[in-house]
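Undergrad: what's the 3D shape of this:
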Amino acid sequence: MRIGEAAQRTGTTARLLRYYEQQGLILPGRSENGYREYDENALGRIVQIRDLLQAGLPTRLIRQVLPCISTPHSSIRFSGLTLEMVALLEAERVRLTARIDCLTRNRDEIANYLAALRENTDV
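TA: Have a look, this model is predicted:
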C-alpha cells in the first residue's frame, strides 16, 4: 500500500512516515515509479514507533530499541543488546517515572482545585 493508506491505517500522517524513514526507524519498499510501499509488517512497526513516541521515548532511543522488539506488543529478543543500551533504557525509565510523578501531582492539584470550585459555586 502507498503512504497515504499506510498513514490512515496507522493513525499518523504521511509527513510523519517520511520523518520515521529519515530517522532510520522504518525502511519502506519502493515501487518501480519510486513510490513508497508499505506492507502489513511495516504497519505494525509504525504503530510501535508511534506508541513509543507517545510514551515519551526519543527517536534516538527508539532506533536502538526497535531491533530488539520482534513484533508489536509481543516478545522481546535480546540479540544485539549492549550494556550501553541497558543503561540508556534505565535512564529513560527514570526520566519517564519522574515525568509521570510530576503529571500525577499536577492532575491531583487540578482535581483539588475543581472540587473546591464546585463546593463554592454552582458549576
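
Undergrad: hey, let's count contacts and neighbours off CA atoms from now on
TA: OK.

Undergrad: what's the single longest helix in the chain?
TA: Assignment by DSSP state H gives helix 83-120 as the longest helix of the chain.

Undergrad: what helices or strands is that one leaning on?
TA: helix 59-65 (3 or more C-alpha pairs under 8 Å, 6 or more residues apart in numbering; DSSP states H and E).

Undergrad: contacts for the helix it packs on?
TA: 23, 24, 25, 49, 52, 53, 85, 88, 89 (C-alpha atoms under 8 Å, 6 or more residues apart in numbering).

Undergrad: between these, which is closest to residue 11?
TA: residue 49 (11.7 Å; C-alpha to C-alpha).

Undergrad: one more to line up against the first:
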Amino acid sequence: MRIGELSKATGVSSRALRYYEQQGLLRSERRPNGYREYAPESAEVVAFVQDMFHAGLSSDVIRDILPCAGDEHPRGDCAELLTRVRQIRDELVRQEHRIAERRRRLDAYLAYGYGARQLPAHAGAVR
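TA: From the prediction side, this is the model:
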C-alpha cells in the first residue's frame, strides 16, 4: 500500500509516517516511480508505534523493542529490553503516585475553604 493509503488506514499523517521511517520504526520499499510501498502488516506496526509513543517511550526505545514485538529475529537481548521497558513503566507509576499526592493536597486545601484566614497546623509544613 502507498503512504496515503497507510495514513488513511491508521489515522496517522503521512508526515508522521515519513518520520517513523527516518527513525527506523517503519519500512517501505521505493517503487520505480519513487512512491513508497508499505507491506500490509505496516498498519499493525504503526498502531504499535503509536501505542508506545502514547505510553511515553522514545523512538530509540521503540526501535530497539520492535524486533522483539514482531516476527523478525531480534538483533538484541529481548529480556534486557523488557527490563528497560519495565523501568520506564515503574517510573510512570512513581510519577502517578506523586501526582495523586499533589491532587490530595489540593483537594484538602479546597475542602478547607479557599481564602480562609487561618490554615490548619499541618498545612504550613514544608515538604
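
Undergrad: before we move on, back to that, tabulate the contacts of helix 59-65 of the first structure (CSV), appending neighbour count and distance to residue 32 of the first structure.
TA: Formatted as CSV, the contacts of helix 59-65 of the first structure follow (neighbours: other C-alpha atoms under 10 Å; distance: C-alpha to C-alpha, whole Å):
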residue, neighbour count, distance to residue 32 of the first structure
23, 14, 24
24, 13, 22
25, 21, 23
49, 21, 27
52, 17, 32
53, 14, 32
85, 14, 38
88, 15, 40
89, 17, 40
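
Undergrad: Just name the closest of those residues to residue 119 of the first structure, please.
TA: residue 53 (39.0 Å).

Undergrad: number of nearby residues for residue 27 of the second structure?
TA: Other residues near residue 27 of the second structure come to 18 when the count uses other C-alpha atoms under 10 Å.

Undergrad: State the distance from it to residue 20 of the second structure.
TA: 8 Å (C-alpha to C-alpha, to the nearest Å).

Undergrad: Then residue 42 of the second structure?
TA: For residue 42 of the second structure, the distance to residue 20 of the second structure - C-alpha to C-alpha - is 11 Å.

Undergrad: Tell me the counterpart of residue 54 of the second structure in the first structure.
TA: Aligned against the first structure by TM-score structural alignment, residue 54 of the second structure finds its counterpart in residue 54.

Undergrad: again with residue 93 of the second structure
TA: That one, residue 93 of the second structure, aligns with residue 97 by TM-score structural alignment.

Undergrad: burial measure for that match, as a count.
TA: 12.

Undergrad: do the same with residue 37 of the second structure
TA: 17.

Undergrad: Quick check: it vs residue 22 of the second structure, distance?
TA: From residue 37 of the second structure over to residue 22 of the second structure (counting by C-alpha to C-alpha), the distance is 15 Å.

Undergrad: can you check residue 60 of the second structure too?
TA: From residue 60 of the second structure across to residue 22 of the second structure, the span is 12 Å (C-alpha to C-alpha).

Undergrad: Please apply the same query to residue 48 of the second structure.
TA: 17 Å.

Undergrad: So if I had to pick from the two, which one is more boxed in?
TA: residue 48 (16 against 11).

Undergrad: For the residue nearest to the spatial centre of the second structure, pull up the helix or strand it's in.
TA: In the second structure, the residue lying closest to the centroid (C-alpha atoms, centre = their mean) is residue 53, at 2.3 Å. Here residue 53 of the second structure, judged by DSSP states H and E, is contained in helix 42-54.

Undergrad: Tell me the mean distance between that helix and the first structure once they are aligned.
TA: Comparing helix 42-54 of the second structure with its match in the first structure after superposition yields a mean distance of 0.7 Å (mean C-alpha distance after the TM-score superposition for the first structure).
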